[in-house]
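Visitor: 3D model of this:
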Amino acid sequence: MRFATYEYQGRRHCGVLDGAAIRPFPDGTTLLDLIRSGLPRAATDLPPTADPVPLDAVRLLPPLEPPSVRDFYTFEEHIEGVRRSGDRGVPEAWYDAPTFYFTNPQALIGARDDVPYPPGSKVLDFELEVAVVIGREGRDLTPEQARDHIAGYTLFNDWSARDLQVHEMQVGLGPCKGKDTATTLGPHLVTPDELEPYRDADGFLRLALTSEINGEVVGKDLLSNMSWTFEEMIAYASRGTVVRAGDVLGSGTCGNGGCLAELWGIRGERIPPPLKPGDTVTLTADVLGSVRNTVIPGPEPVPLPTGRRRPRSRPRP
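Guide: Model prediction:
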């Protein structure tokens, strides 16, 4: 099954896809509610209550409003490319565990929404990823247990202001504002049964991934080139803590042109150039569909002072 959250005639709805249309659930139903009640049964027990709405008549919103969003770093080729300009290679610590950071669940945008340029940035990039959505709470899960905690999958585009990212990460924290403006989630949530035919002998999902800028293909990869499965990512995320229904976990950026920064590292120059207003980025995955977002001008940054330098001898209470 495939579920979508959308805006139609000025109102927010949730429904199940039926070909080129969406069958809406009762008013007030959210996908997060259904996930917490247990997909797909919760949706089966809650029949649509209105006539189908054509997909081309709605604005697709992010499928859900997640409690948290973790973004992982699981494609070795992506890291090799991004770090190549500094001749740094993949750090040995990367192989120890599937590293992730928390990003902003308030910054999610829909599959066709415009993307404002991040304030103060001049180097905007996209990142082609797939996300898994947690279906029920779990703690200290094994990978085998984690599979039963998956509600579904969706596309994930971690928009990145590379100049802000590089600058702020010199502090030893982050990424922060370099990743804070927009993350595309969509176009819908696909339940795990639809992806099972694509699972290989090692547990990876062999889905073809493609990135395009203004209709020109810039990257192609397979989701199965991840170094950890989604189940292993969930197990690590739940170690010593709780993953909850609706939590989103991004795969990290795929290789072979999954973002511009990787291509810049390989080529030693910014070709293709950073995204500019008017550019349209289309990301596609087998089964999951496509997201297509156009970059538009963003606001100017609100002025702030630099940090006050304090004398080495400081007053104390």
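
Visitor: alpha carbons only for contacts and neighbour counts from here, please
Guide: Fine.

Visitor: quick one: Gln145 from Asn157, how far?
Guide: As judged by C-alpha to C-alpha, to the nearest Å, Gln145 and Asn157 stand 27 Å apart.

Visitor: Just want to know which of those two has more residues nearby.
Guide: Asn157 (31 against 15; other C-alpha atoms under 10 Å).

Visitor: Arg70 against Leu249, yeah?
Guide: Yes. In this structure, Arg70 sits in contact with Leu249. The criterion is C-alpha atoms under 8 Å, and the distance is 4.8 Å.

Visitor: between these two, who's got more neighbours?
Guide: Using other C-alpha under 10 Å, the more surrounded residue of Arg70 and Leu249 is Leu249, with 25 against 19.

Visitor: contacts for the host helix or strand of that one?
Guide: Secondary structure from DSSP states H and E places Leu249 in strand 248-250. The list of residues contacting strand 248-250 from outside it, by C-alpha atoms under 8 Å, 6 or more residues apart in numbering, reads 66, 68-72, 129-134, 156, 234.

Visitor: could I get the residues you listed as JSON lines with secondary structure and distance to Thr280?
Guide: JSON lines is the format used below for the contacts of strand 248-250 (DSSP: H, G, I helix; E, B strand; the rest coil; distance: C-alpha to C-alpha, whole Å):
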{"residue": "Pro66", "secondary structure": "coil", "distance to Thr280": "26"}
{"residue": "Ser68", "secondary structure": "coil", "distance to Thr280": "27"}
{"residue": "Val69", "secondary structure": "strand", "distance to Thr280": "24"}
{"residue": "Arg70", "secondary structure": "strand", "distance to Thr280": "25"}
{"residue": "Asp71", "secondary structure": "strand", "distance to Thr280": "23"}
{"residue": "Phe72", "secondary structure": "strand", "distance to Thr280": "25"}
{"residue": "Glu129", "secondary structure": "strand", "distance to Thr280": "17"}
{"residue": "Val130", "secondary structure": "strand", "distance to Thr280": "19"}
{"residue": "Ala131", "secondary structure": "strand", "distance to Thr280": "21"}
{"residue": "Val132", "secondary structure": "strand", "distance to Thr280": "25"}
{"residue": "Val133", "secondary structure": "strand", "distance to Thr280": "26"}
{"residue": "Ile134", "secondary structure": "strand", "distance to Thr280": "30"}
{"residue": "Phe156", "secondary structure": "strand", "distance to Thr280": "16"}
{"residue": "Ile234", "secondary structure": "helix", "distance to Thr280": "32"}
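
Visitor: Please give the structure of this sequence too, so both can be compared:
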Amino acid sequence: MRVQLKPAESGDRSEIARLIHLSTNTWYQRHGREAIFPAGPDSCELFVDIYHRLDRGHHWIARDERGVLCGSCFFHPRDTHLGLGIMNVHPDYFGCGIAAQLLAKADELAGDLPVRLLSSALNLDSYALYHRAGFAPYAVYQDMAIAVPAQGFSFPRLTRGRVRAARPEDLPGILLLERELLGIERRNDIDYFLNDASGLWRVAVWELDGGIGGYLASVAHPASRLLGPGCCHSEEIALELLGWMLDRHHRGSVPVVLVPARRSALSQVLLQWGGRICELHLAQVKGRAQQPGGVVMPSFLPESG
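Guide: Down below sits the predicted model:
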């Protein structure tokens, strides 16, 4: 099925939010799972707003010959790679090749840069789509939902360092850490987190002797209650960052964090904290990707596979 691809416009905001809400919830519910977005379609305007703020002009939509919005994909151009963000197809158009056409746009926008994405391991249809397009998985993450008591969350000190709220002047240290552990740079993303005035985002850093050995961002919104992106040098640092953020940003809620599946000791502690494994995600790349070092905690808002 051929459709017209075009950059999204500001007037498409509500329509795109409804598509994200309907497409994502429909897929999960058809496969016997709960809706990912229990709040109304308006809640998904969060994704449109943040992605347009970060990457205006790089959100493409697909319309059929009648003008019906049948597909949407956010692209995140960075100096080191192109991030493939949330991609949605209207349920009435599943299997019509629209996702493949949006994916071809990624090749056009990336040029010679690698294309990175994070996808659910449950969705074999999308895995097959990415596989046919030349993507290969390079890391596996466990989604862990952690119920945080309303009275707060206590966690042990495991290192000589300290966790504190991040400041704008921490930007160079965080960028250096991501370069070291992931081989990517996302200056605009990190700068956005650090300077957010809405209260939706918080960022913490772990430091020792003036050096940053870990950071963790977090968003609290009806459409996304997520810890990440973040990365650090060790599991102990990861636990201190997670404990600090759970206690200060997610009291009385159930946020989700993605942790490396190969970090079994970290997962075991999170299970002891009351966490449960609710899904698996695959970091995939078309091109080259550095094998993640330390502990990497990716997110979907924005993409950070």
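
Visitor: Do you know the score for how well these two fit?
Guide: TM-score of the superposed chains, computed with TM-score structural alignment, normalised by the length of the second structure, equals 0.23; 130 aligned residues with a C-alpha RMSD of 7.3 Å.

Visitor: coming back round to it: out of the contacts of strand 248-250 of the first structure, which comes closest to Tyr8 of the first structure?
Guide: When the contacts of strand 248-250 of the first structure are ranked by distance to Tyr8 of the first structure (C-alpha to C-alpha), Pro66 comes first, at 21.4 Å.

Visitor: quick one, helices of the stretch 151-300 of the second structure?
Guide: Listed in chain order, the helices of the stretch 151-300 of the second structure (DSSP state H, counting those that start in this stretch) span 171-182, 187-195, 235-249, 264-272.

Visitor: Tell me which of those helices is the most buried.
Guide: helix 235-249 (a mean of 22; mean count of other C-alpha atoms under 10 Å).

Visitor: Show me what that one is packed against.
Guide: In this structure, helix 235-249 of the second structure makes packing contacts with strand 162-165, strand 201-208, strand 211-221, strand 224-232, helix 264-272, judged by 3 or more C-alpha pairs under 8 Å, 6 or more residues apart in numbering; DSSP states H and E.

Visitor: Tabulate those in JSON lines, adding columns for distance to Pro172 of the second structure.
Guide: Compiled in JSON lines, these are given as follows (distance: least, C-alpha to C-alpha, whole Å):
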{"stretch": "strand 162-165", "distance to Pro172 of the second structure": "15"}
{"stretch": "strand 201-208", "distance to Pro172 of the second structure": "12"}
{"stretch": "strand 211-221", "distance to Pro172 of the second structure": "10"}
{"stretch": "strand 224-232", "distance to Pro172 of the second structure": "14"}
{"stretch": "helix 264-272", "distance to Pro172 of the second structure": "27"}
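
Visitor: Can you check which of the ones you listed gets nearest to Tyr138 of the second structure?
Guide: Ranked by C-alpha to C-alpha, the member of these that lies closest to Tyr138 of the second structure is strand 224-232, at 16.5 Å.

Visitor: Could you say which helix or strand holds Arg18 of the second structure?
Guide: With elements delineated by DSSP H and E, Arg18 of the second structure resides in helix 13-30, which encompasses its position.

Visitor: Can you point out the buried residues in the very next helix or strand once past that helix?
Guide: Sequence-wise, the next helix or strand downstream of helix 13-30 of the second structure (DSSP H and E) is helix 45-55. Neighbour counts using 16 or more other C-alpha atoms under 10 Å place 45-48, 51-52, 54-55 of helix 45-55 of the second structure among the buried residues.

Visitor: between the residues you listed, which is nearest Ala106 of the second structure?
Guide: Ranking the buried residues of helix 45-55 of the second structure by separation from Ala106 of the second structure, with C-alpha to C-alpha as the measure, puts Asp55 on top at 14.0 Å.

Visitor: so how far is Glu279 of the second structure from the closest residue to the closest one other than its chain neighbours?
Guide: Excluding its sequence neighbours, the residue lying closest to Asp55 of the second structure (C-alpha to C-alpha, 6 or more residues apart in numbering) is His76, at 6.2 Å. According to C-alpha to C-alpha, His76 of the second structure stands 24 Å off from Glu279 of the second structure.

Visitor: Tell me which of these two has more neighbours.
Guide: It is His76, of His76 of the second structure and Glu279, that has more neighbours when counted by other C-alpha under 10 Å, with 26 against 14.

Visitor: To which secondary structure element is the more buried one assigned?
Guide: Under the criterion of DSSP H and E, His76 of the second structure resides in strand 69-77.

Visitor: So which elements touch the helix or strand just after that strand?
Guide: Using DSSP H and E, the helix or strand that follows strand 69-77 of the second structure in sequence is strand 82-89. Secondary-structure packing of strand 82-89 of the second structure (3+ C-alpha pairs under 8 Å, 6+ apart): helix 13-30, strand 69-77, helix 98-110, strand 115-120.

Visitor: what about 7 Å?
Guide: With contacts defined as 3 or more C-alpha pairs under 7 Å, 6 or more residues apart in numbering; DSSP states H and E, the secondary structure elements packing on strand 82-89 of the second structure are helix 13-30, strand 69-77, strand 115-120.

Visitor: Give me the next element, helix or strand, following the shortest one.
Guide: From strand 115-120 of the second structure onward toward the C-terminus, using DSSP H and E, the following helix or strand is helix 124-132.

Visitor: Buried residues in that following helix, which are they?
Guide: Within helix 124-132 of the second structure, the residues that qualify as buried by neighbour count (16+ other C-alpha under 10 Å) are 126-127, 130.

Visitor: Going by neighbour count, which residues of whichever helix or strand comes after it are buried?
Guide: Moving toward the C-terminus from helix 124-132 of the second structure, the first helix or strand encountered (DSSP H and E) is strand 136-145. When burial is assessed from 16+ other C-alpha under 10 Å, strand 136-145 of the second structure yields the following buried residues: 136-137, 139-145.

Visitor: quick one, strand 136-145 of the second structure and helix 264-272 angle?
Guide: Taking axes from the mean of the first three to the mean of the last three C-alpha atoms, to 10 degrees, one finds strand 136-145 of the second structure and helix 264-272 inclined to each other by 30 degrees.

Visitor: what is the orientation angle of strand 136-145 of the second structure with helix 124-132?
Guide: Here strand 136-145 of the second structure runs at 150 degrees with respect to helix 124-132, directions being taken by the same axes, to 10 degrees.
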